[in-house]
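**Q** here is my input; please provide its structure:
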Amino acid sequence: MDQGLAAVIAGVAGMVGALGGAVAGGLAAVRGARVGAVTGAQALRDQVKDQAATEHAHWLREQRRAAYTLFISAAQLAQEKAMNFAVDPSDDNMDELHDAVADLASLSGSITLIGPESIQRSADRVIEAAGILEGALYATPRRDEGLPQISEESSGAYNLFFGLRTTFVSEARAVLGAV
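**A** Here you go, the predicted structure:
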């Protein structure tokens, strides 16, 4: 074999090797780019899901905070109207107490929607206690002198209502993450 032919064979072999290496390198680069793109897309998808979950949790917490605040304010108003009626059992105070208890009960629907169930049960207990307090105060005999007339039953009903309202506040704070 002469040197020229050997050089040509070596050149062709080198070129085939270089081409093979280039093709293999190109395929590896394409595969790497594809894996990188898939990994990047998955990471982006996960980030979007996490962000959506965080935003939903924040939205839900704010909705709960608003509903719980309205409920607590209505419970405080009912408590105030109960005390007003106990001190002055006039028809006007009776109507105001009834309206306050009805308003309190009407707010339970929004709490039912946003939950959780433990808060709904707590709200239901507060509403039930408000109804018991209202009934106990209505059943208390009125005095003509206008002096407060508070029976043992209405005093117990008031304490029950106040205790359950306080429990609701504590449970609401726990749900909202407040200490």
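**Q** can we go C-alpha only for contacts and neighbour counts from here?
**A** Fine.
**Q** could you point out the helix or strand that follows the lengthiest helix in the chain?
**A** When the chain is parsed with DSSP state H, its longest helix is helix 3-87. Once the chain leaves helix 3-87, the next helix or strand it forms, by DSSP states H and E, is helix 91-106.
**Q** the helix or strand just after that following helix packs against which elements?
**A** Using DSSP H and E, the helix or strand that follows helix 91-106 towards the C-terminus is helix 108-114. Here helix 108-114 touches helix 3-87, helix 117-139, going by 3 or more C-alpha pairs under 8 Å, 6 or more residues apart in numbering; DSSP states H and E.
**Q** any chance of those helices in a markdown table with distance to A172 as columns?
**A** Shown next, in a markdown table, are those (distance: least, C-alpha to C-alpha, whole Å):
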| stretch | distance to A172 |
| --- | --- |
| helix 3-87 | 7 |
| helix 117-139 | 7 |
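**Q** deepest of those, which one?
**A** Scoring the helices and strands packed on helix 108-114 by mean neighbour count under mean count of other C-alpha atoms under 10 Å gives helix 117-139 as the most buried, with a mean of 20.
**Q** count of neighbours near G156?
**A** Neighbour count of G156, defined by other C-alpha atoms under 10 Å: 15.
**Q** which residues touch the helix or strand containing it?
**A** With secondary structure defined by DSSP H and E, G156 is part of helix 152-176. Residues outside helix 152-176 that contact it (C-alpha atoms under 8 Å, 6 or more residues apart in numbering) are 61, 64-65, 68, 72, 75, 79, 119, 122-123, 125-126, 129-130, 132-133, 136-137, 140, 179.
**Q** and for V169, the neighbour number?
**A** Residues lying near V169 (other C-alpha under 10 Å) number 19.
**Q** compare with the first, here's sequence two:
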Amino acid sequence: MYIIPFVAQAAEKKKDGFEFTEAWGVTIASAVTVLGMILAAWIAYRAGRRQVADQGLIEHRHWRRQNRLEAYKQFMIATDGFTEAMDKWRTSRNTTNAGRALEALAAAEAGIKLSGPQSLHSHADKVTKAAGAFYLMLRRPTLMPVIVPPQQWVQLSRDVIDAQNAFVSEAAKVLDDPDL
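**A** Below is the predicted model of the structure:
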């Protein structure tokens, strides 16, 4: 009889299949913790990358807006310089200052074309063409001093001013829209 209970205990301990022990519980809990940490690290990594990308986009938009603002300002200064040179021409009849002012205006237009956007290129081109037409009228070859009829002077001046106003209006729209 003494042997039979011992055999019965041995038979009870030997079971078929998987036996879930405390060691397996610790192992599974550790694996779930490691997977959770990996998932949390991946989410933090992606969030950090997104934040850096968003900040980079904001900085780029700010840089682009500042460059455009500077180019637009230089263009306006050059346009004003041209109109001042035209006013000085009325008293001196010297086209040298007007020629330099037109060259400065063309250089400022190149700055507009570099900084964009495309919608402003045509407006800047209209200002430069109106100024160029004004300048060419003064440079036309004549034997006598150039006399510009007042109506033509006013019309040429108005063409430059109207083109400049259209440019300013479009530039304001561009500067207000961060996506352009």
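**Q** TM between them?
**A** In this superposition the chains share a TM-score of 0.80, using TM-score structural alignment, normalised by the length of the first structure; 164 aligned residues with a C-alpha RMSD of 2.6 Å.
**Q** circling back to that earlier point, check the offset of the longest helix of the first structure from the chain's centre.
**A** Computed by C-alpha atoms, centre = their mean, to the nearest Å, the separation of helix 3-87 of the first structure from the middle of its chain amounts to 24 Å.
**Q** list the helices and strands it packs on?
**A** The helices and strands touching helix 3-87 of the first structure, judged by 3+ C-alpha pairs under 8 Å, 6+ apart, are helix 91-106, helix 108-114, helix 117-139, helix 152-176.
**Q** now do the longest one against helix 117-139, angle only.
**A** Orientation note: helix 152-176 of the first structure sits at an angle of 160 degrees relative to helix 117-139 (axes from the mean of the first three to the mean of the last three C-alpha atoms, to 10 degrees).
**Q** gap between the equivalent of A37 of the first structure over in the second structure and A31 of the second structure?
**A** In the second structure, A37 of the first structure lines up with A41, judged by TM-score structural alignment. For A41 of the second structure, the distance to A31 of the second structure equals 15 Å [C-alpha to C-alpha, to the nearest Å].
**Q** from the centre of the first structure, point out the most distant residue.
**A** What lies farthest from the middle of the first structure is D2; by C-alpha atoms, centre = their mean that is 87.1 Å.
**Q** who touches that one in this structure?
**A** Applying C-alpha under 8 Å, 6+ apart, we find D2 of the first structure in contact with no residue.
**Q** what of L105 of the second structure?
**A** F75, A78, T79, F82, T128.
**Q** return the closest of the residues you listed with respect to P150 of the second structure.
**A** Lowest distance from P150 of the second structure to the contacts of L105 of the second structure (C-alpha to C-alpha) belongs to F82, with 18.5 Å.
**Q** does H121 of the second structure touch A110 like I think?
**A** No - with contact defined as C-alpha atoms under 8 Å, H121 of the second structure and A110 do not form a contacting pair (9.1 Å).
**Q** and stretch 112-121 of the first structure, how far out from the chain's middle?
**A** 10 Å.
**Q** just the terminal-to-terminal distance for that stretch.
**A** One end of stretch 112-121 of the first structure sits 9 Å from the other (C-alpha to C-alpha).
**Q** kindly provide the distance from A101 of the second structure to Q151 of the second structure.
**A** Here the criterion is C-alpha to C-alpha. By it, A101 of the second structure lies 23 Å from Q151 of the second structure.
**Q** who's more crowded, those two?
**A** Taking other C-alpha under 10 Å, A101 of the second structure and Q151 do not tie; A101 has more neighbours (23 against 9).
**Q** what is the aligned counterpart of the more buried one in the first structure?
**A** In the first structure, A101 of the second structure lines up with A100, judged by TM-score structural alignment.
**Q** distance check, its match against V175 of the first structure.
**A** The gap separating A100 of the first structure from V175 of the first structure is 25 Å, by C-alpha to C-alpha.
**Q** now do S106 of the first structure
**A** 21 Å.
**Q** ok, so what distance separates D177 of the second structure from A171 of the second structure?
**A** 10 Å.
**Q** between the two, which one's more packed in?
**A** For D177 of the second structure versus A171, neighbours defined as other C-alpha under 10 Å are more numerous around A171 (20 against 9).
**Q** what lines up with the more buried one in the first structure?
**A** For A171 of the second structure, the aligned residue in the first structure is A172 (criterion: TM-score structural alignment).
**Q** which ones are touching I147 of the second structure?
**A** If a contact means C-alpha under 8 Å, 6+ apart, then I147 of the second structure has no contacts.
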